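K.L.:
Predicted model and sequence follow; I will ask about them next.
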Amino acid sequence: MSQSNGAEVSRLLATVTRATLWRGSTQGDAFMTPLSFAQRRLWFLDQLEESSSAYNTVIAMELHGPLDGAALDAALRDVIERHEVLRTVFPTENGEPYQHILDARELNWELEIRRAEPGDVADAVAEAGQHPFDLSTDVPIRAWLLDTAANENVLIITLHHIATDAWSNRPLARDLATAYEARSRSEAPQWEPLPVQYADYALWQRELLGEDSDPNSRLSVQTAYWRRILAGIPEELTLPTDRPRPAVASGRGHRARFSVPAEVHERLAELARAEGTTLYMAVQTALAMLLSRLGAGTDIPIGAAVAGRTDEALEDLVGFFVNTLVIRTDLSGDPEFRQALARVRESSLGAFAHQDLPFERLVEEVAPERSLARHPLFQVLLTFQNAAEAALELADVTARPLDPNLTVANFDLDVTLMASVDEEGRPAGLEGVIVGADDLFDAQTVSGIAERFVRVLEAVSAAPEARLSRLDVLGVLERDRILRGWNETGAEVGASSILELFGRQVGVVPGAVAVVCGEVELTYA
């Protein structure tokens, strides 16, 4: 995440002051706060996929210890009051959505507490993940507390992505812990007011980008850059699918986990440093080369998610700030891995320097063929997960995260990696997961792609001078099956000569054609 300098922070806060006074000086919705660009795309998708849970995010935690359910309920309401986006609904006026922030004092919201057997927890988490939000009337957060045994509880929080992202987990958990501690003492939490709210950010975003009519505005400059960079981009990436793409994507997926050994992680990190790149760029290059070897060609667009919190005043705010960039990898000319990495470095730095243009606006400008069956501009997303987990610290209660194990496929392939380090800060391995769309892939195919990805990372880290065409994506068993198993065509051959065999055919099928030369045909007889 990048941080702005003091002047940019002051500029943001000045904008916020104007926006806040503007909102506060009107009654009702005379001034309608627009959605951010990212929110607008999610709202649009929600209209297309009514009652869909594809954009839900779930936080689930086991809570061990004497928990005060009433204090937790009050603390959650405190957090919702503190972060306006959590009590925002999205009605429309003349077909145009806007942010309507509900008064916390009038909010009809509560933590749902119920008894549950330990064996029912997984089903309860799955059910919570499927909760449908009506964005026009429902605040984008629901929570359940499952009482599973004495001093044993499970907290489940479901949020719509329109109000949160992975980075938001940290301020959400921190503020919940602060509020719970206060409510456990029958007190209200005492915290510093947030310098900005999400609605202010949505207004500032438009001021930052400027107008189309101004050729020197950030919007115009970055739009021109992306139009040039993405000219001629493939409409759809060719992947090794098991079946044709349906007319409408279902959102169902298969998940395959994989691990990259510490020694491979260390070699990749050293290579990245030597080449003046990041580990992310090295991994992205390897992924692009794998996709190319699997039949995707040499023009490989891959999506990259960026935090989007380009000002330090946004760090402690819950909200949806993530933007998506398209990193186009040129693998023409059979490059060595080092050469491909240099190309990815150049394209990535250019993309990061022009990351303010919202992806939603980029799609409008590039205007690819729109389809409900696939994601526009790219179908493969690569994410390095470095956002802090929701480490919830409640007084006298130990919290342990639960994997919601929800597999939603918003892309053909969604690749996520997380790096770990040892006590001395050295690379200790990469943990990853690939989610493949069930519409296109069998579970076994997704697992196979994960295995090949690890194989490619091992190969390029050991021999970065290797060319794309020499990159081996086959395992030992696969190679043996192709070279030996499928060619196991040996058969017993008798001792008869060719003349004896021919004579046998004369007796069996004398009228059959034996020799053809031009228009002349001779039978065996």
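P.N.:
Looks like it came in fine. Numbering: from 1, shown residues only.
K.L.:
Please count neighbours and contacts with C-alpha atoms only from this point.
P.N.:
Noted.
K.L.:
can you give me the strands for the stretch 201-350 of the chain?
P.N.:
Using DSSP state E, counting those that start in this stretch, the strands of the stretch 201-350 of the chain run over 253-260, 299-306, 323-330.
K.L.:
and A143, which of those strands is closest to it?
P.N.:
Minimum separation from A143 across the strands of the stretch 201-350 of the chain (C-alpha to C-alpha) falls at strand 253-260, 25.1 Å.
K.L.:
Return the residues in contact with the closest residue to R257 other than its chain neighbours.
P.N.:
Sequence neighbours aside, V433 is the residue nearest to R257 in space, at 4.2 Å (criterion: C-alpha to C-alpha, 6 or more residues apart in numbering). By C-alpha atoms under 8 Å, 6 or more residues apart in numbering, the residues touching V433 are R255, A256, R257, F258, V415, T416, L417, A450.
K.L.:
Second structure follows, compare the two:
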Amino acid sequence: MTTEIPFTYAQQLLLGLELAVPGSVLNPAFIVRAAYRVAHDLDEDVLRQAVDDVVARHDALRTAVVRDAGQSIKAHVHDSVPGRLLVHDVDDVDDEDAFLAMATNAAYPPDEPPLLWVHLGRCADGTSLLVIVTHHLVSDAWSLTLLARDLADAYTARLRGGPPPGSQVLGYAEVAADDFSPSWEKTITDALPYWKDQLDGVADLALPVPTPGRRGEQRTCRFTVPDELWRRLGRVARRRRTTPFTLLLTAFTASVWAGRRDAVVPIITAGRKPSEWYTAGFMLNLLWLRITTENPGDLDELSRRADEVCRAAYRHDVPLLRVLPEAPDLTALIFDPAEVVERTFPVFQLIPKSPFAPTADDPALLLTPVPEERQPAPVMPLHLLWSMRVDEEVVGIVSCEAEMFGQEWVEEKIAGFLSVLERLADA
């Protein structure tokens, strides 16, 4: 049995992009994934039961997103769907890399629930690789870490004869319904004047792409922020009563928007209220930060402005879909279906260390993240996405359209970014 549910504001934004650029979102390659090493023995049957438990716990994973005969896009939640555990033999290190690439690059249709695919790679040395894949329409980076926690909890409970994690989390359908509640509507309405003022005329400030071109092959460049530099930045952030995120944002603005007095930086936020922390789903939001300085070369001024603007934006954090009507020129630019892209807004995000850990004191499934540089990057419907992932180390991941942003341009911006971080750490 299935039930049709409304789309969240976040999903509606994605579907607006799909209507403008068909195939960008309703695409079997539009996924998020996380890979882990398991250094101990695994019971495959128990793991399969645990995957079933995770699917039962989160209704987003049981949701099919389909385009009907009238070309309308709808979401249908299935009452029950068996989980999907895919088992592979992995012989050596080269096979491991091929396995990780296969798990990232396989096709994952959004209309075939469950929209969770767990790949188990059994390695010759007795360890295993576990890759958790979800379609991005019903999941995000926050969800992946939550699902990994829930999988570890379910495996531990099943192996030791206890009850599996229940379904006491807020359902995704309830989250979608809450998007249209009177209390949330009032919050949104109160925030709109702020955004109308902030976004007035921003479409004219879009960054020209180095080489205007068409969407096509994506390139990913990775770099690492040295541990010693990260520690120094933490001390500077505390002294200035700001956050490491603000300093990263300052470095991004100073390097990618070098010399511009008016920078407009869309940042990705988790888009979650506390009641939604334990619910898997696509809930991301974009906050458009307009950072204006008198002297863009003055890093002290730039970091102060970045801090002020960021704090104000978070106080007015409401769905972008509701904000865009206040800035019709920006809306037209975002959803511009033109084949050749000439201007864009590079997007910035921080992916913090997961707040989720197994609930058992002695979990039976121990998941160690595979280093990011070993994992192929999924395809994203953005011209340029600059991500900073904070875990055991701080890794930068720049994903961009290869035809528009050449390797030399990206490397120059990365070098500039790290140079600005050094200057901030020395301040």
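P.N.:
Here it is on my side, so go on. Predicted model only: the values in this text are computed from it and were never measured.
K.L.:
out of the strands of the stretch 201-350 of the first structure, which comes closest to V460 of the first structure?
P.N.:
For the strands of the stretch 201-350 of the first structure, proximity to V460 of the first structure was assessed by C-alpha to C-alpha; strand 253-260 is nearest, at 12.9 Å.
K.L.:
Just give me the neighbour total for the residue mapped onto L155 of the first structure from the second structure.
P.N.:
L155 of the first structure maps onto L130 in the second structure, with residues paired by TM-score structural alignment. For L130 of the second structure, the count of nearby residues is 25 (other C-alpha atoms under 10 Å).
K.L.:
is it fair to say L130 of the second structure lies in a helix?
P.N.:
No. Using DSSP: H, G, I helix; E, B strand; the rest coil, the secondary structure at L130 of the second structure is strand, not a helix.
K.L.:
so who does it touch?
P.N.:
With C-alpha under 8 Å, 6+ apart, L130 of the second structure has these contacts: A35, Y36, R37, V38, V118, H119, L120, G121.
K.L.:
just these now: which is nearest D95 of the second structure?
P.N.:
Nearest to D95 of the second structure among the contacts of L130 of the second structure is G121, at 9.7 Å by C-alpha to C-alpha.
K.L.:
now that closest one, what's its secondary structure?
P.N.:
For G121 of the second structure, the secondary structure call by three-state DSSP comes out as strand.
K.L.:
any idea what it aligns with in the first structure?
P.N.:
Taking TM-score structural alignment, the alignment pairs G121 of the second structure with L146 from the first structure.
K.L.:
do R304 of the second structure as well
P.N.:
That one, R304 of the second structure, aligns with A342 by TM-score structural alignment.
K.L.:
separation between its match and G507 of the first structure?
P.N.:
71 Å (C-alpha to C-alpha, to the nearest Å).
K.L.:
More neighbours: those two, which one.
P.N.:
More crowded of A342 of the first structure and G507, by other C-alpha under 10 Å: A342, with 17 against 11.
K.L.:
If we ignore the residues flanking it in sequence, what's nearest that one?
P.N.:
What sits nearest to A342 of the first structure in space, not counting adjacent residues and going by C-alpha to C-alpha, 6+ apart, is E275, at 7.6 Å.
K.L.:
where do the strands sit along the stretch 301-427 of the second structure?
P.N.:
340-344, 347-351, 368-369, 384-390, 394-401.
K.L.:
could those go into TSV alongside distance to R231 of the second structure?
P.N.:
Shown next, in TSV, are the strands of the stretch 301-427 of the second structure (distance: least, C-alpha to C-alpha, whole Å):
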stretch	distance to R231 of the second structure
strand 340-344	33
strand 347-351	17
strand 368-369	22
strand 384-390	12
strand 394-401	11
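K.L.:
Those strands: which one's closest to N285 of the second structure?
P.N.:
Taking C-alpha to C-alpha, strand 347-351 is the member of those nearest to N285 of the second structure, at 10.8 Å.
K.L.:
Give me the residue at the spatial middle of the second structure.
P.N.:
Most central in the second structure under C-alpha atoms, centre = their mean is A141, positioned 4.5 Å from the mean C-alpha point.
K.L.:
which residue in the first structure lines up with that residue?
P.N.:
Aligned partner of A141 of the second structure by TM-score structural alignment: A166.
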